[in-house]
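> Got a sequence here, can you build the structure:
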Amino acid sequence: MKEHHEKLRVKWATERMTWKERKCNSVVWSDEKKFNLDGPDELAYKWHDLRKQKKWFSKRHSGGASVMVWACFAGTSKSPLVFLGGKQDGTKYVTFEDTLLPFAEDLPLSWGFMQDGAPCHRARVAKRWLFDNFISVLEWPPYSPDLNAIENLWGILVTSVYSHQRQFNGVDSLSECIRDAWDEINNETLDALVKSMQKRCVEVLLTKGKKIDY
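Predicted coordinates for the structure are as follows:
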């Protein structure tokens, strides 16, 4: 991360330091996550579970099938998991309308959509779909997974799915395990993640934009 990236993170944190609880609860946090049959892509501390001490997983070997999922949450509500096929691009990304739009119906009228800078998110067709559906996309600083609350939900799923160094023989059993782990995430966990955002902003300011321990 370069100095100008750190400045963008400081700007982002400064603007959100004074957000009230209602506004924090109106943010829809979204992201994709890949799960491999034979273990995580890398050490799982990147998405660690805030509820527990960090767990370290050994790096996986190359090869093997995988499952890609997308989800979002806001306040104490989470969307269903969307199981994706193949590499994501802008055209496939807009298929989330069957999940995102129904999920957003129960949110305040002024809800905002958070997504990172992945290429499929920046594709013209994806941007057009968001614009046509009047979805307000929130500004997001680059290199900032530590500020995205849904990354911690992926940490919870990684911890659950790969507990005891578990591996899988097929995508069906892996998908079922992922779905079960997602269903077990409760309202208290979601609420704690939303409430952690102000503390994250403080830590970003204290470190002058450097990566924080989330």
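
> alpha carbons only for contacts and neighbour counts from here, please
Will do.

> Next one: the residue lying farthest from the centre of the chain from residue 36, what distance?
Centroid-distance maximum for the chain: residue 169 at 26.2 Å, with C-alpha atoms, centre = their mean. Using C-alpha to C-alpha, to the nearest Å, we find residue 169 at a distance of 10 Å from residue 36.

> let's see this one next to it:
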Amino acid sequence: MVWGGFSLHQRTPLYQVVGNLTGQRYRDEILAPIVLPTLQQIGPNAVFQDDNATPHRARLVNDYIQQTGVVRMDFPACSPDMNPIEHVWDELDRQVRANHQPPRNLQQLLQML
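Have a look, this model is predicted:
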């Protein structure tokens, strides 16, 4: 699994999630080192959108988001059609599948993404 984010003028690096993503790992490996600095670069009007995946809604994640002052957009559960990142993942999938040489291993797939 990979995690990535984007805004109107920038995107985060893709992050490979190895194993199960817990709330603590989400906070420590994604929110603190990737999301928070990106939101700070965007500026004071930045709004964070994630889905309602279990790790995203863990109490320690909610506490961290409150403590850091991140503004989080309320987002209905099970609404992938409303989540713009799903369109990005779809386009990445199409581009990888259109490549004449499909990836032979995980490392090649990550490089293609």
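
> So for the most centrally placed residue in structure 1, what's the nearest residue that isn't a sequence neighbour?
The residue lying closest to the centre of structure 1 (C-alpha atoms, centre = their mean) is residue 150, at 3.2 Å. Setting aside the residues directly before and after it, residue 150 of structure 1 is nearest to residue 29 in space (C-alpha to C-alpha, 6 or more residues apart in numbering), at 5.9 Å.

> Pull out the buried residues from the top helix by length along structure 2.
In structure 2, taking DSSP state H as the definition, the longest helix is helix 84-98. Buried residues in helix 84-98 of structure 2, counted by 16 or more other C-alpha atoms under 10 Å: residue 85.

> In structure 1, what sits opposite residue 9 of structure 2 in the alignment?
Using TM-score structural alignment, the partner of residue 9 of structure 2 in structure 1 is residue 76.

> which residues touch its match?
25, 187-188, 190-191 (C-alpha atoms under 8 Å, 6 or more residues apart in numbering).

> repeat for residue 130 of structure 1
136-137.

> circling back: the longest helix of structure 2 vs structure 1, average offset?
When structure 1 is superposed, helix 84-98 of structure 2 averages 0.9 Å from its matched positions, counting by mean C-alpha distance after the TM-score superposition for structure 1.

> How far does that helix sit from its chain's centre?
14 Å (C-alpha atoms, centre = their mean, to the nearest Å).
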